[in-house]
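Q: Sequence plus the predicted model coming up.
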Amino acid sequence: MSAPPFASVKELEESLRAHSYLPDRGLAVAIYLAVSLDRPLLLEGEAGVGKTEVAKVLSEMMDRRLIRLQCYEGIDSTQALYDWDYSRQLVAIRAAQAEGKPIDDLFGGAFLVERPLLDAIRTGRGAILLIDELDRADNEFEAFLLEVLGEFAVTVPEVGRIAATKPPTVVITSNRTRELHDALKRRCLYHWIDHPSLEREVAIIRTRAPDVRESLAREVAMAVERLRTLEVAKRPGVAETIDWANAISFLGADTLESKTALETLGAVVKDHEDQQVVVAHLEEVLGGDNTK
């Protein structure tokens, strides 16, 4: 096994913080083990808690290319692995016919279109492969993915077997709209990312939005913490908390008051019915004392 990219969990944490990502200890340990032991990292949690950002930050930290496979309902191996450049094949056929030459190697490497999985296999160690929102794909695609992750190799009948000399670092995310198979989980290291604690969310706001005063950052983080306890369909993530703090600060406000909160509510709550719930409980969300 090659030397791990980070000497310790502490070194990894410091690097993450230097790239404006503030993990808790459990997440830092999971990332450290995944990149050190060449194990896929499966991150689950609600939307907006920072799952996708892990792969993006790792790409920057480790100076590796980020290859993203965005999953969706109906995705299959053609969209994920490889396809053929049919337009170029058609041009080649017409050119060969015009010159009276035989059509040769129509399904060779020159016409092979790499999709994210094949791209990551060929890139190998130089890539961070992000398989985003796997729960949106179906069971058949998940089973196919499990085979690819097993060997980091694929056989293209017309080209042959393509294998990674050393596997890429793999980050898989899921919003848990459905349960992923145990077989996939067994192949991965697993970590659940929850919404951050109050103190960590304040620190995240201050890191990502340095122009926001600490007192305002704390008021916003406290309000969002209360907001998440309401019966809303989509609880705001960290990104929405940062957006809200930025919006309020940009309007010149130093404190979170009801008037400003209502004017900027669209920065933190992105659903009409949820906004109605928040408006009905605004005094509770603001702590009961910011009603100006």
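A: Cool, the structure landed.

Q: From now on I want contacts and neighbour counts done on CA atoms only, so please keep to that.
A: Will do.

Q: Near S2, how many other residues are there?
A: S2: 8 surrounding residues under other CA atoms under 10 Å.

Q: now swap in I121 and tell me
A: 27.

Q: and what of A110?
A: A110: 12 neighbours (other CA under 10 Å).

Q: distance of the residue nearest the centre of the chain from D63?
A: The residue lying closest to the centre of the chain (CA atoms, centre = their mean) is T52, at 1.5 Å. Distance, T52 to D63, by CA to CA, to the nearest Å: 17 Å.

Q: this is the comparison structure:
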Amino acid sequence: MSDLPESVEATQALLAAGGYVADRALATTVHLALRMGRPLFLEGEPGTGKTEIAKVLAAGLPRRLVRLQCYDGLDLSAAAYEWNHARQLMAIRLAEASGETADRETLERGIYDRRFLQERPLLQALSPEGGPAVLLIDELDRADEPFEAFLLEILADFQLSIPELGTVKAAIPPVVIITSNRTREVHDAIRRRCLYHWVDYPDAVRERAILQIRAPHVPAALSAQVVAFVQRLRGGDYFKLPGVAETIDWASALAALDATELEPAAVEETLGVLLKYQDDIAKLRGAEVARLVAESKAA
């Protein structure tokens, strides 16, 4: 399609225009997914910016963003479609009251009409209403394994079969982004239908660039020290390592306290912004904070 970037460089520029600093490898995979019309499966630790890619693509192409947030117990009625049984029953009663009741087959065809169908995210992404879409299937690993079977038809053919109605096929296939935090393995059948990329934590140079874009109000010296601190922290043995979102929040919090550089006392007071588990906070306090602050300043 003409709205898609023509090169890897153009794709990287499109992401950068939306505030997303992508390395060459990630930009190449995104570009290929767009040009080949293939779903993109992004896997990585929480907080590495997987979901943000779909948001930036939707804004930059531009296309409407349709998001399916996965969770334990997610089923077809919540993910794809559901019949409005109350309206169907009302239609039957109105037909009976008006004496217009036809044979059973005709009546069934009438109540299984598109106007009685409640569209959920998967079907909304295939619908032409509102124009082309970016379909974000977020945190697929949170859904039950059997749910993945519902996705295979959409990922392969960009269509959905509804037994009572027929097959709904997208006139313009959506851009599909699937994310996973790898809390469990996603089935090979999903992976085969997608292009794959592991989204890792950014290196120091890229994280400083991200911080400069996302939190430009943070002083340059403080920003560099924050990134150096977080980079060293990610090398430790903690239950939940901080993602890029936590880096941005922490730098903003320190700037809000008028800090111009890292100090052990300020770090101790704001650890709840950076880390989300008490065991991790307790492990870091004291001498470990002082050591990381000293190393970050030296860097």
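A: Now that the structure is in, tell me what you want to look at. Predicted model only: the values in this text are computed from it and were never measured.

Q: TM-score for the pair, please.
A: Their TM-score after superposition, calculated using TM-score structural alignment, normalised by the length of the first structure, is reported as 0.92; 289 aligned residues with a CA RMSD of 2.0 Å.

Q: For stretch 29-44 of the first structure, list every residue counted as buried.
A: 29-36, 38-44 (16 or more other CA atoms under 10 Å).

Q: Among the residues you listed, which ones are in strands?
A: Among the buried residues of stretch 29-44 of the first structure, the residues falling in strands (DSSP state E) are L41, L42, L43, E44.

Q: Now do the same contact list for the second one.
A: When you say that, I think you mean L42 of the first structure. Going by CA atoms under 8 Å, 6 or more residues apart in numbering, L42 of the first structure touches V171, I172, T173, S174, K185, C188, L189, Y190, H191.

Q: now, which of these sits nearest D271 of the first structure?
A: S174 (21.3 Å; CA to CA).

Q: per the alignment, that closest one corresponds to what in the second structure?
A: Under the alignment by TM-score structural alignment, S174 of the first structure pairs with S180 in the second structure.

Q: swap in E225 of the first structure?
A: Per TM-score structural alignment, E225 of the first structure is aligned with Q231.

Q: Distance of the nearest residue to its match once chain neighbours are set aside relative to Q225 of the second structure?
A: Nearest residue to Q231 of the second structure in three dimensions, chain neighbours excluded: A204, at 6.7 Å (CA to CA, 6 or more residues apart in numbering). When distance is defined by CA to CA, A204 of the second structure is 10 Å away from Q225 of the second structure.

Q: For those two, indicate the residue with more neighbours.
A: More crowded of A204 of the second structure and Q225, by other CA under 10 Å: Q225, with 24 against 16.

Q: Quick one: average offset of the host helix or strand of the more buried one versus the first structure, please.
A: Q225 of the second structure is part of helix 220-233, with elements assigned from DSSP states H and E. Helix 220-233 of the second structure, aligned to the first structure and superposed, deviates on average by 0.9 Å (mean CA distance after the TM-score superposition for the first structure).

Q: The following helix or strand past that helix vs helix 220-233, what angle?
A: Using DSSP H and E, the helix or strand that follows helix 220-233 of the second structure in sequence is helix 244-256. Using axes from the mean of the first three to the mean of the last three CA atoms, to 10 degrees, the inter-axis angle of helix 244-256 of the second structure relative to helix 220-233 is 140 degrees.

Q: for W192 of the first structure, what are its contacts?
A: L43, E44, G45.

Q: again with A253 of the first structure
A: A253 of the first structure touches T260, counting by CA under 8 Å, 6+ apart.

Q: now do T260 of the second structure
A: P219, A221, L222 are the contacts of T260 of the second structure under CA under 8 Å, 6+ apart.

Q: again, 10 Å this time
A: By CA atoms under 10 Å, 6 or more residues apart in numbering, the residues touching T260 of the second structure are V218, P219, A220, A221, L222, S223, Q225, L254.

Q: out of the residues you listed, which is most surrounded?
A: The contacts of T260 of the second structure, ranked by neighbours (other CA under 10 Å): first place S223, 29 neighbours.

Q: quick one: D104 of the first structure and A95 touch, right?
A: No: applying CA atoms under 10 Å, one finds D104 of the first structure not in contact with A95, separated by 11.6 Å.

Q: In terms of neighbours, single out the busier of the two.
A: A95 (13 against 10).

Q: Then the more buried one would be within a strand, right?
A: No: under DSSP: H, G, I helix; E, B strand; the rest coil, A95 of the first structure falls outside any strand and is assigned helix.

Q: Can you verify my assumption that it contacts K101?
A: Yes: at 8.4 Å, A95 of the first structure counts as touching K101 under the criterion of CA under 10 Å.

Q: count of neighbours near R226 of the first structure?
A: 16.

Q: can you list contacts of stretch 281-298 of the second structure?
A: Against stretch 281-298 of the second structure from outside (CA under 10 Å, 6+ apart): 221-222, 224-233, 236-238, 261-265, 267-269, 271-272, 274-275, 278, 299.

Q: Just the strands from the first structure, written as ranges.
A: 41-44, 65-70, 82-84, 112-114, 127-132, 153-156, 160-163, 169-174, 189-192.

Q: Which stretch of the second structure lines up against the fifth one?
A: Looking back up the chat, that one is strand 127-132 of the first structure. Using TM-score structural alignment, the partner range for strand 127-132 of the first structure is residues 133-138.

Q: repeat for the second one
A: Applying TM-score structural alignment, one finds that strand 65-70 of the first structure aligns to the residue range 64-69 of the second structure.

Q: what does the last one give?
A: Matched against the second structure by TM-score structural alignment, strand 189-192 of the first structure falls on residues 195-198.

Q: with the first structure superposed, average distance for that stretch?
A: Looks like 0.6 Å for stretch 195-198 of the second structure (mean CA distance after the TM-score superposition for the first structure).

Q: starting at the chain centroid, how far to that stretch?
A: Remark: stretch 195-198 of the second structure is offset 14 Å from the chain centroid, using CA atoms, centre = their mean, to the nearest Å.

Q: Among the contacts of L42 of the first structure, the buried ones, what's the ChimeraX command?
A: Buried members of these can be picked out in ChimeraX with the line below, counting by 16+ other CA under 10 Å:
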select :171,172,173,174,188,189,190,191
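
Q: A239 of the first structure versus the closest residue to R68 of the first structure other than its chain neighbours, what's the distance?
A: Using CA to CA, 6+ apart and skipping residues adjacent in sequence, the residue nearest R68 of the first structure is L130, 4.7 Å away. In this view, L130 of the first structure and A239 of the first structure are 19 Å apart by CA to CA.

Q: buried sites along stretch 66-86 of the first structure?
A: Quick answer for stretch 66-86 of the first structure (16+ other CA under 10 Å): L66, I67, R68, L69, Q70, C71, D76, Q79, A80, L81, Y82, W84.
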